[in-house]
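>>> Sequence and predicted model, in that order:
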Amino acid sequence: MNTSMFGRIAAGLGACAIAMTGVALSSGSATAEEGITYWEDGNSRFNQLVSDTTPKIGDTITITTQFQRKWADEYIYSVKELVPACLRYIEGSAGWGGSPSPSDKVEISSGTPADPQAYVKVNAPNVTSWVVKGLGSGFGNKKSIAMQFYVRESCGTGVSMPTSMHYGGSLGSGSYQDKGPAISVAKPPVTEEPTGTTTPTTTNPDSGNGSLDTGSLGSLFG
């Protein structure tokens, strides 16, 4: 093998090592586990998204519902998001199409022992404010409403908790129980205690009289 060929192979191996390092670094990045479900009802289509379905205690998550229509337009009058009662709605976070909803248009229920689901209901400013356009035989553009929730310590970890959506509009109403992505709060990492035992390395003070063995020194020097 000549020198130039060896150089090309070495350079190729180096580039491969750099590429593999980049892959390892990229794959190590932590990302939220987004959840999405969708369903259709007549000429309406709904998508529901949860920004992180396995959040930790203290995290903030966003729940978004998207509406689509075909053929006729529909005006949305109100949207109710039903969530686990251990989630706390973040005041002022609800909004249609990215525009915040006035506080007097937002109703909040924290749930009851008989009904473990809380809800946030957002009402349109007026009957024509929120319109979902139909597009012939195909679905039109998505219109969305979103809101944020704080994950409280009262949330049980590792338990699947459903989300739901109800709404009312000019073409009727819909109650879609447990249609949204389920949320399961992540369990905190477990730190394992050491299972083995260690032997002390200190010298037992009672094992000898503490005097220097001069006999050994005498034999050493003759």
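Okay, I see it.

>>> going forward, measure contacts between C-alpha atoms and count neighbours the same way
Noted.

>>> wait, doesn't N123 sit right on V79?
Yes - between N123 and V79 there is a contact under C-alpha atoms under 8 Å: 6.6 Å.

>>> Below is an additional structure, to be compared with the one above:
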Amino acid sequence: MAPRSTRRGAAVGTATTVALGVLSLLGAGTAGAAPAKVTWDDYYSHFTRTVSNSTPNAGEIITVTTKFERTNSTEEHLYNIKDLHPSCLTYVPGSARMNDTPLDPEVTSGYVGVDFPPNTWIVKNQPASAPVFSVAYKVGADCSRGNNLTTGMRYNGSLGSGDYSTKGPSVSISYLNPGGGDGSSGSVGSLLGGFGSSQ
């Protein structure tokens, strides 16, 4: 049998993005949470990434998770992971975790990364051996509104390395403004200001 490449290529299966909610701009003045999920396979590795709200307002906190699974009997030891994010998302201190274990990550404007000691996190074809990396970000007011902002991840393990920097899920920042000194909470009125207001 030919040896597998130590550098993972494009996912074998097409990534499937599932939007789990819909933002209503004509709602009660705040964006409704719209969780999103993307899954894909690379050889016998299965990955699931989620974002708690894919249509957040500026100033809100979102959580991104990456779940690692195996679909055959070969286990994989995780060495490191980088969660890639737009620079307008700011890491929430203390939020990086693997399952419920707090982590001390490297934080830059483009990623949150963690190196793992040997034999700390092992992925097996078992429900109890599918670790989940999670990190939270605060959405900046400088984020581009209404455009899909790409998220992704890279990691290294005993079976090779994977670069999934554009897998998603993507995040689209709402046009609603964050609350300000006038007591507003990002209401739909800010979207309609150009049409005048009644007296």
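Received it, and whenever you're ready, just let me know what you need. Here the structure is a predicted model, which means the values were calculated and not measured.

>>> Can you find the partner of Q148 of structure 1 in structure 2?
In structure 2, the residue paired with Q148 of structure 1 is A136, using TM-score structural alignment.

>>> Tell me, how many residues neighbour its match?
22 (other C-alpha atoms under 10 Å).

>>> Would you double-check that it falls in a strand?
Yes - A136 of structure 2: assigned to a strand according to DSSP: H, G, I helix; E, B strand; the rest coil.

>>> Which residues are in contact with it?
By C-alpha atoms under 8 Å, 6 or more residues apart in numbering, the contact list for A136 of structure 2 reads 61-64, 91-92, 95-96.

>>> before we move on, back to that, shared neighbours, N123 and V79 of structure 1?
With C-alpha under 8 Å, 6+ apart as the test, N123 of structure 1 and V79 reach no residue in common.

>>> Give me the number of neighbouring residues for S27 of structure 1.
9.

>>> So which bits of stretch 59-67 of structure 2 are buried?
61-67 (16 or more other C-alpha atoms under 10 Å).

>>> Relative to structure 1, which residues correspond to that stretch?
So stretch 59-67 of structure 2 is aligned with residues 58-66, judged by TM-score structural alignment.

>>> So which residues of structure 1 form helices?
All helices of structure 1, identified by DSSP state H, fall at 3-27, 214-221.

>>> which of these is buried the deepest?
Mean neighbours per residue, mean count of other C-alpha atoms under 10 Å, is largest over the helices of structure 1 for helix 3-27, with a mean of 11.

>>> quick one: what's aligned to V114 of structure 2 in structure 1?
In structure 1, the residue matched to V114 of structure 2 (TM-score structural alignment) is V122.

>>> The nearest residue to its match once chain neighbours are set aside: what's it in contact with?
Once flanking residues are discounted, V122 of structure 1 sits nearest to V106: 4.6 Å by C-alpha to C-alpha, 6 or more residues apart in numbering. V106 of structure 1 makes contact with 94, 120-123 under the criterion C-alpha under 8 Å, 6+ apart.
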